[in-house]
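this one's structure only:
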């Protein structure tokens, strides 16, 4: 789910939009339906006038694409969004695409004009603000930023680390000799039950019924292991479409966590720090795991960068021990989200760390658990 991306609109006659279920959207008493008027003059100037006084304090800026003329709209989909903005303090912009279709996107704090960096300044003593956000599976999530109004992201700490091999070309083998057990791809040893493998883990073969097996090259005989983050220009059966757990530091979002408004989306950036090894590593959010899983599942590469040795996805051996701090910067993904190099990921994360005064400043000031 990409909660911030395309917000589906029911306009005037409540015409349905493919992929949206308006019946599940929460109602906001006294605000629905919300009327707004889009206006654009010949010089390209624009305004978006929202009819309800109640929502004018929610920092909804607006941008128009070319060719939009005056149009009056009724947006039922804005109702739950307004409730969301009131609960989660990020700034957003409303991009009018055409007629009454619109997209809601966040204004990413590190790129905001409100933050001016003096490259010659020493920010190692940067003051940080923390605010409790919520819990997930009894795990505390805390906002972090350089001011109270615009949190840059959130963090969590855990001493639980699981290792994901998804995306690696040798992750799963038909003879169960891959980096991970076939069972973790939902693939049964029973030939008669092999139609029930998990299609979000293994790519589908050309016949549409079997999992695709690589036919040539170094990893012939291995399945094509998928990740949720992909290169949209590649075929589903190409290994290079997915994010290789051996070479890319990535974080896995549990399925239920991914659905939480404010958690972020695929392609977002973050940084992890292990308190025992004192090593840190930038990462990208690249995979969605089991719905009810705990936070703390990472790629082989991320576990190694945090101090892991001979990391084994099958049994979790070799991962660094002790607590690990994870800081996620929601809505910071690039466009396109993938492919990126490890250098690209590091450069993206570096700018956010700079705003926060560096990893040492963050670690020093993160609240200590009671």
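Perfect, I can see it now. Here the structure is a predicted model, which is why all the values come from computation and not from measurement.

use CA for all of it now, contacts and neighbours both
Fine.

okay, now residue 231: neighbour count?
Using other C-alpha atoms under 10 Å, residue 231 is surrounded by 18 other residues.

ok, it - contacts?
By C-alpha atoms under 8 Å, 6 or more residues apart in numbering, the residues touching residue 231 are 240, 241, 242, 337, 338, 339.

how about those residues, which pair is most distant?
240 and 337 (14.3 Å; C-alpha to C-alpha).

of the contacts of residue 231, closest to residue 79?
residue 337 (28.6 Å).

neighbours around the closest one, how many?
So residue 337, with other C-alpha under 10 Å, has 17 neighbours.

which residue packs closest to it, ignoring adjacent ones?
Once flanking residues are discounted, residue 337 sits nearest to residue 267: 5.2 Å by C-alpha to C-alpha, 6 or more residues apart in numbering.

where's the one you found, which helix or strand?
Secondary structure from DSSP states H and E places residue 267 outside every helix and strand.

ok, it touching residue 285?
Yes - with contacts defined as C-alpha atoms under 8 Å, residue 267 counts as touching residue 285 at a distance of 5.2 Å.

these two - which one has more neighbours?
residue 267 (28 against 24).

how much space between that one and residue 345?
Distance of residue 267 to residue 345, computed by C-alpha to C-alpha, to the nearest Å: 10 Å.

and the strands in the stretch 51-200 of the chain?
For the stretch 51-200 of the chain, the strands defined by DSSP state E, counting those that start in this stretch cover 60-64, 71-75, 92-98, 101-106, 129-136, 139-145, 153-158, 162-164.

then this one, side by side with the first:
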């Protein structure tokens, strides 16, 4: 029934996996888009995300970073072997742990410096499969608002990690905590209720990692602009009637409600 309501009120831009992507009717394809999904938790970019099997304190299973001969989630040397941190802060603060990269990087640091990457425990980010959003012009570093429709909590996030699989709802540990969701990359997450509003073209692009406060300020500004100049009829407030706390969270985040 809720999807039927959305079909009547909004434009369906595409479907990624089993998730419908929505926009305001008559919006350009490059305009803001939104969707509802499950939630999974990403540890990438955290200095303690991965390490050799048996190393205590790692945040995620090593298998999620690849395997010998094909490591996609950790930094390797020229021979393809994982680089282990030397324990000397701030470049490599946790001895024996691997270095986990993200798609968004800080160009001020070299590839073997953990500060080059978006730390999942500190930066509220989301991971998206960019190949499915080319029509929108989405780029690394763009901003989004993520709302937990079940409890009404929200966080502004940055698109910091790319993925290939057509699944949505993957966010950093920091984002999951802000949303009040189970934040363990191994066993955390939710099976529904995560609503994400993405603003293509909203970021400053590759090469810099804004902190959480900067992401919040910039994201709130884009949300206000969206409600002021794109959604003048407050259509988005009615998009998810199955989640009664969604509309309040949206206005709490800065969306302007017109009486």
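The structure has been received and is ready for your questions. Everything quoted here is computed from the prediction, not taken from an experiment.

hang on, the earlier thing: between the contacts of residue 231 of the first structure, which is nearest residue 145 of the first structure?
Out of these, the member with the shortest distance to residue 145 of the first structure (by C-alpha to C-alpha) is residue 337, at 23.9 Å.

mind listing what the closest one touches?
So residue 337 of the first structure contacts 229, 230, 231, 266, 267 (C-alpha under 8 Å, 6+ apart).

still on that earlier bit, nearest to residue 331 of the first structure, of the strands of the stretch 51-200 of the first structure?
Closest among those, using C-alpha to C-alpha: strand 101-106, at 6.7 Å.

the residue nearest to residue 337 of the first structure -> the second structure?
By TM-score structural alignment, residue 267 of the first structure lines up with residue 141 in the second structure.

quick one: its match from residue 161 of the second structure, how far?
Where residue 161 of the second structure is concerned, residue 141 of the second structure sits at a distance of 9 Å (C-alpha to C-alpha).

mind listing the shared neighbours of those two?
With C-alpha under 8 Å, 6+ apart as the test, residue 141 of the second structure and residue 161 both reach residue 104.

would you check that residue 34 of the second structure makes contact with residue 198?
Yes - with contact defined as C-alpha under 8 Å, residue 34 of the second structure counts as touching residue 198 (6.1 Å).

looking at those two, which is more packed in?
residue 198 (25 against 21).

leaving aside the residues next to it on the chain, what's closest to the alignment partner in the first structure of that one?
In the first structure, residue 198 of the second structure lines up with residue 328, judged by TM-score structural alignment. What sits nearest to residue 328 of the first structure in space, not counting adjacent residues and going by C-alpha to C-alpha, 6+ apart, is residue 270, at 4.3 Å.

ok, now which ones touch the one you found?
282, 283, 284, 285, 326, 327, 328, 329, 349 are the contacts of residue 270 of the first structure under C-alpha under 8 Å, 6+ apart.

what does residue 65 of the second structure give?
When contacts are counted by C-alpha under 8 Å, 6+ apart, residue 65 of the second structure is found next to 50, 71, 72, 73, 74.

sorry, back to before: out of the contacts of residue 270 of the first structure, which is nearest to residue 365 of the first structure?
Nearest to residue 365 of the first structure among those: residue 327, at 13.2 Å, using C-alpha to C-alpha.

what about the aligned residue in the first structure for residue 153 of the second structure, neighbour count?
In the first structure, the residue paired with residue 153 of the second structure is residue 279, using TM-score structural alignment. If you count neighbours by other C-alpha under 10 Å, residue 279 of the first structure ends up with 15.
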